[in-house]
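**Q** Have a look at this prediction, sequence included:
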Amino acid sequence: MALDQAQPIPVGPRHSVALDSAEALQLLGSVSFGRIVFTQHALPTIRPVNHVLDEGEIVIRTHEGAALTSRTRQAGSPGVVVAYEADTIDPATHLGWSVVVTGYAHLVTDPVLLTRYQSMLHPWVGQAMDFAVRIRPDLVTGIRLTPADT
């Protein structure tokens, strides 16, 4: 097996500029892909998922056998603590933004809301996704990576 001989493209220094929570949520809502972080067997687990932002909350769809479905089904109030991350960072320039939301995830049980989310959010995996999870953002942080000379 040959090793990848590609050399990284050198880039200049970057500034990390903090985003306020409103701008961070607006950026998160501008993309449809992110990563959810939760615990499974007392260890952190990360899954790539697609999402929508609905009334300030992140909504993802899951399936019957998903660990997150099981965890949120078992959770009482206030829900399961999760983190959600989304970003857009250019691979060549290393400029862009990253947003991390920490909050409580709840399984959506209202059939009207579930139907609504199924019409709004179309999974990109070839599997039935009959469940939805809402994440209430309690802590929203974000950064914008800019060239050092701006």
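**A** Done, it's in.
**Q** okay, CA-based contacts and neighbour counts for the rest of this
**A** Noted.
**Q** From the chain's centroid, how far away is the helix or strand hosting residue 99?
**A** Using DSSP states H and E, residue 99 falls within strand 96-107. On the basis of Cα atoms, centre = their mean, to the nearest Å, strand 96-107 is displaced by 6 Å from the centre of the chain it belongs to.
**Q** Now the element after that strand, going C-ward?
**A** Next along from strand 96-107, by DSSP H and E: helix 111-120.
**Q** If you count contacts, what does that following helix end up packed against?
**A** strand 131-147 (3 or more Cα pairs under 8 Å, 6 or more residues apart in numbering; DSSP states H and E).
**Q** Compute the inter-axis angle for the strand it packs on and strand 96-107.
**A** 160 degrees (axes from the mean of the first three to the mean of the last three Cα atoms, to 10 degrees).
**Q** Could you list the buried residues of strand 131-147?
**A** 131-137, 140-147 (16 or more other Cα atoms under 10 Å).
**Q** re the thing from before, quick check: angle from the strand holding residue 99 to helix 111-120?
**A** Using the same axes, to 10 degrees: strand 96-107 against helix 111-120 is 150 degrees.
**Q** take a look at this one as well, against the first:
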Amino acid sequence: MSRRVLEQMDVADCLELLGGVSLGRVVYTEKALPAIRPVNHVLDDGAVIIRSHLGGALATAVGSGRGTVVAYEADAIDPIEHVGWSVVVTGVAHLVADSREVARYERLLRPWVEIAMDCVIRIEPRLVTGYRLVEAAEVGTG
């Protein structure tokens, strides 16, 4: 097996890759401990948009009104070749309150599970980082 290295990506590349996939993981605080949930998303003008249900721990954490710091991670790593990428967006999450925006996101973002997803959450990025896991010979060739 060839050697692998991590190559840091710029923000534009990170957001392009993030916009090209639909599944990631949101990391938030539940009862003073980190919690992680897989969710589907859309990227809209640099913000990560996800849906949740009002009775859920994520909606409760974000629903305080003052914004909640969360992280969102998505990746595409080949389990055989051990190459791919990972992007992490750290930012402030808010419930989307405007009914027109909520309706628009409900059309754009269909839940993958059979649960009523009755709230929309916008994550405004404050820090975007990403890395490609590539074969060592590929570094600096593209």
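**A** Arrived safely. Nothing here was measured: the structure is a model prediction, and the numbers come from that model.
**Q** Could you tell me where the strand holding residue 99 of structure 1 falls in structure 2?
**A** On structure 2, the counterpart of strand 96-107 of structure 1 by TM-score structural alignment is residues 84-95.
**Q** before we move on, back to that, quick check: the strand holding residue 99 of structure 1 compared with structure 2, mean distance?
**A** With mean Cα distance after the TM-score superposition for structure 1, strand 96-107 of structure 1 departs from structure 2 by a mean of 0.3 Å once superposed.
**Q** Quick check, central residue of structure 2?
**A** residue 72 (3.5 Å; Cα atoms, centre = their mean).
**Q** these two touch, right, that one and residue 88?
**A** Yes - counting by Cα atoms under 8 Å, residue 72 of structure 2 does reach residue 88; the two are 5.6 Å apart.
**Q** Not counting its neighbours along the chain, what's nearest the aligned partner of residue 136 of structure 2 in structure 1?
**A** Counting by TM-score structural alignment, residue 136 of structure 2 corresponds to residue 148 in structure 1. Residue nearest to residue 148 of structure 1 in three dimensions, not counting chain neighbours: residue 14, with 4.7 Å by Cα to Cα, 6 or more residues apart in numbering.
**Q** now residue 22 of structure 1, what's its secondary structure?
**A** helix (DSSP: H, G, I helix; E, B strand; the rest coil).
**Q** And it, how far from residue 83 of structure 1?
**A** 17 Å (Cα to Cα, to the nearest Å).
**Q** So for the two, which residue has more residues nearby?
**A** Legend: neighbour count by other Cα atoms under 10 Å for residue 22 of structure 1 and residue 83, higher for residue 83 (20 against 13).
**Q** Work out for me the element whichever residue in structure 2 pairs up with that one sits within.
**A** Taking TM-score structural alignment, the alignment pairs residue 83 of structure 1 with residue 71 from structure 2. Element membership for residue 71 of structure 2, per DSSP H and E: strand 68-77.
**Q** Can you give the distance of that strand from its chain's centre?
**A** That offset, for strand 68-77 of structure 2, works out to 4 Å (Cα atoms, centre = their mean).
**Q** And that strand, what's buried?
**A** Within strand 68-77 of structure 2, judged by 16+ other Cα under 10 Å, the buried ones are 68-76.
**Q** which other helices and strands contact that strand?
**A** strand 23-30, strand 84-95.
**Q** Make TSV out of those and add distance to residue 50 of structure 2.
**A** Output for those, formatted as TSV (distance: least, Cα to Cα, whole Å):
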stretch	distance to residue 50 of structure 2
strand 23-30	9
strand 84-95	10
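**Q** Of all those, which one is nearest residue 47 of structure 2?
**A** Between residue 47 of structure 2 and these, the shortest gap by Cα to Cα is with strand 84-95, which sits at 9.2 Å.
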